[in-house]
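> heads up, no residue letters with this:
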């Protein structure tokens, strides 16, 4: 599948962040719900005085209430429009966008770049406090309160069998025609000097509810309600387990998206679009979706 930019257009990369609490997720929705995509596309149309709305493609389609510090998107703009507005676009967007979403950088993307399919990993952080007094009021929109003392070592031990390429059907909300096979590259917990526990979760891509389900399973281990081998047993079963709790979205932040060197972008696009399966598994799906 070709990802060539149409003649007369230029692909523009946007690096952005947002506080997700007042958004109904990333993707534009019918019915007037406020979304990050809708907010930015409307602002782009307004500040460039365009009659047309130019659609954004994003690295990670975050759910309602999920935050982003290092989100990446791209948009294809007419060459004349880009030439006219490129030097003033960042400041004009800042003046138009709501206080809870910011574009930090706009740049002409290298050949072959696709914000979604060029990405080789996405890194999320989930933040939890087990302080008996609850969450610092200044952090309440970004940290989950867990009302049990958590054992970081136990959670890290339980995370080990989840690393690598697996079918994460047990931790994902299935979507028609989409694969749940992912490569989990990093999953670890640490207790920060502030006392907050931070999970770092990095994978080539994520299926729906995957991060929040993994965190929920590991919290059950950390507070002693489940043994350390339970998350791995759930994974091996390959089906959704009603005991796996999908934690609330406000503790989750997309921190960073990784891309290969410019000369490898086109090859990565093709690789990411390919359907994949595990050895001996004929079931495949075509979605390289996220979150």
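Arrived safely, thanks for sending. Because the structure is predicted, anything quoted here is derived from the model rather than measured.

> Going by C-alpha atoms from here, please, whenever you check contacts or count neighbours.
OK.

> can you pull out the strands in the stretch 101-250 of the chain?
Assigned strands in the stretch 101-250 of the chain, in chain order: 101-108, 121-129, 144-145, 164-167, 181-191, 197-203 (criterion: DSSP state E, counting those that start in this stretch).

> Surely residue 14 and residue 73 touch.
Yes. Assessed by Cα atoms under 8 Å, residue 14 is found in contact with residue 73 at 5.2 Å.

> So for the two, which residue has more residues nearby?
residue 14 (22 against 19; other Cα atoms under 10 Å).

> Could you measure from that one over to residue 58?
9 Å (Cα to Cα, to the nearest Å).

> where do the contact lists of those two overlap?
Taking Cα atoms under 8 Å, 6 or more residues apart in numbering as the criterion, residue 14 and residue 58 both touch 72, 73, 74.

> And those residues, which is closest to residue 215?
residue 72 (23.7 Å; Cα to Cα).

> Excluding chain neighbours, give the residue nearest to that closest one in space.
The shortest distance from residue 72 to any residue other than its chain neighbours is 4.8 Å, reached at residue 15 (Cα to Cα, 6 or more residues apart in numbering).

> Touching, the one you found and residue 109? I think so.
No. Counting by Cα under 8 Å, residue 15 does not reach residue 109; the two are 11.3 Å apart.

> another structure for you, compare them:
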């Protein structure tokens, strides 16, 4: 058997999440069907991080095992010829049998792009979040700094989160303005279910002046989901990179995959 790692990009608003479902309208379902056509056998994918309905990815990493011997180009161009327009395989490389897309990933990057204008976006509908009132990016940048470090993120996890521990190590958290867009970047060893969307919701509360930046530290320490803001829309959330130990010859030296520039920012 051969193990192949893939770099995958997709528009999450075209699918009902990553994880396979009986109806077949997920990223995993369409990818496995396309891979099976090239492999001539059923294929099972394992990804670095399952994304929810509406969440996008510029640099998802997945792997699969196959008995088929194919050139790398077949796992890219051949598979892409069998995929819908909203998902594409960017690269494919052979890896050792002990590589695992999920369990060996030691860091993940997410970006949330928020359109901050009185009226909703049209050309970027489904691809960016939206908030209509003016937001103070300086206050939000001050608030987000309280998230850096190892914390219990119970306040920002979904009720149905299945993670064994709510503790995560946040290496980087930032907010910046690019014209009418606010860009939130998060880099951590892992994330809880809905964690980033809940963080963005809380930061919007700070940005619109409902709370001072110090409130973020207080609500984080409270470990009480009911004290934070509602979960923000998935539209502007992107999985932008996954880091692996340098021994794996993945694009980007097996480390953080570069964050792309999204449209208009």
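Received the coordinates, thanks. Fair warning: this is a prediction, and the values are worked out from it, not measured in the lab.

> returning to what we had before: can you add mean neighbour count and distance to residue 82 of structure 1 and give the strands of the stretch 101-250 of structure 1 back as JSON lines?
Output for these, formatted as JSON lines (neighbours: other Cα atoms under 10 Å; distance: least, Cα to Cα, whole Å):
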{"stretch": "strand 101-108", "mean neighbour count": "17", "distance to residue 82 of structure 1": "9"}
{"stretch": "strand 121-129", "mean neighbour count": "23", "distance to residue 82 of structure 1": "28"}
{"stretch": "strand 144-145", "mean neighbour count": "20", "distance to residue 82 of structure 1": "42"}
{"stretch": "strand 164-167", "mean neighbour count": "16", "distance to residue 82 of structure 1": "41"}
{"stretch": "strand 181-191", "mean neighbour count": "19", "distance to residue 82 of structure 1": "36"}
{"stretch": "strand 197-203", "mean neighbour count": "22", "distance to residue 82 of structure 1": "33"}
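
> would a markdown table of the ones you listed with distance to residue 68 of structure 1 be doable?
As requested, those are exported to a markdown table (distance: least, Cα to Cα, whole Å):
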| stretch | distance to residue 68 of structure 1 |
| --- | --- |
| strand 101-108 | 9 |
| strand 121-129 | 9 |
| strand 144-145 | 16 |
| strand 164-167 | 25 |
| strand 181-191 | 18 |
| strand 197-203 | 14 |
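
> Of all the ones you listed, which one comes closest to residue 156 of structure 1?
strand 181-191 (5.6 Å).

> Provide the aligned range in structure 2 for the closest one.
Counting by TM-score structural alignment, strand 181-191 of structure 1 falls onto residues 167-177 of structure 2.

> what about that stretch, how far off from structure 1?
Superposed on structure 1, stretch 167-177 of structure 2 shows a mean distance of 0.8 Å to its aligned residues (mean Cα distance after the TM-score superposition for structure 1).

> contacts for that stretch?
The contact list for stretch 167-177 of structure 2, computed with Cα under 8 Å, 6+ apart, reads 137, 140-141, 144-145, 147-154, 182-191.

> Trace residue 36 of structure 2 over to structure 1, please.
With TM-score structural alignment as the criterion, residue 36 of structure 2 matches residue 45.

> number of nearby residues for the nearest residue to that match once chain neighbours are set aside?
Leaving aside its sequence neighbours, residue 45 of structure 1 sits nearest to residue 53 (Cα to Cα, 6+ apart; 5.7 Å). When neighbours are counted by other Cα under 10 Å, residue 53 of structure 1 registers 14.

> if I look at residue 53 of structure 1, how far off is residue 224 of structure 1?
51 Å.

> And for residue 71 of structure 1?
Residue 71 of structure 1 is 35 Å from residue 224 of structure 1, by Cα to Cα.

> between those two, who's got more neighbours?
residue 71 (24 against 16).

> coming back round to it: pretty sure the residue nearest to residue 45 of structure 1 is touching residue 41, no?
Yes. Here residue 53 of structure 1 lies in contact with residue 41, judged by Cα under 8 Å, at a distance of 6.4 Å.

> Show me what residue 121 of structure 1 lines up with in structure 2.
Aligned by TM-score structural alignment, residue 121 of structure 1 pairs with residue 107 of structure 2.

> how about the nearest residue to its match, chain neighbours excluded?
Nearest one to residue 107 of structure 2, counting by Cα to Cα, 6+ apart, is residue 189 at 4.2 Å.

> And that neighbour, what's its match in structure 1?
Match for residue 189 of structure 2 (TM-score structural alignment): residue 204.

> Could you report the neighbour count for its match?
19.

> Quick one: residues contacting it.
119, 120, 121, 122, 182, 183, 184, 185.

> Excluding residues flanking it in the chain, which one is nearest the corresponding residue of structure 1 for residue 219 of structure 2?
Using TM-score structural alignment, the partner of residue 219 of structure 2 in structure 1 is residue 234. Spatially, and ignoring its direct neighbours in sequence, residue 234 of structure 1 is nearest to residue 170 (6.4 Å; Cα to Cα, 6+ apart).

> Tell me, how many residues neighbour the counterpart of the one you found in structure 2?
Correspondence of residue 170 of structure 1 to structure 2, assessed by TM-score structural alignment: residue 155. When neighbours are counted by other Cα under 10 Å, residue 155 of structure 2 registers 22.

> mind checking how far the match of residue 189 of structure 2 is from residue 243 of structure 1?
Here residue 204 of structure 1 is placed at a distance of 26 Å from residue 243 of structure 1 (Cα to Cα).

> Determine how far stretch 86-102 of structure 1 lies from the middle of the whole chain.
22 Å (Cα atoms, centre = their mean, to the nearest Å).
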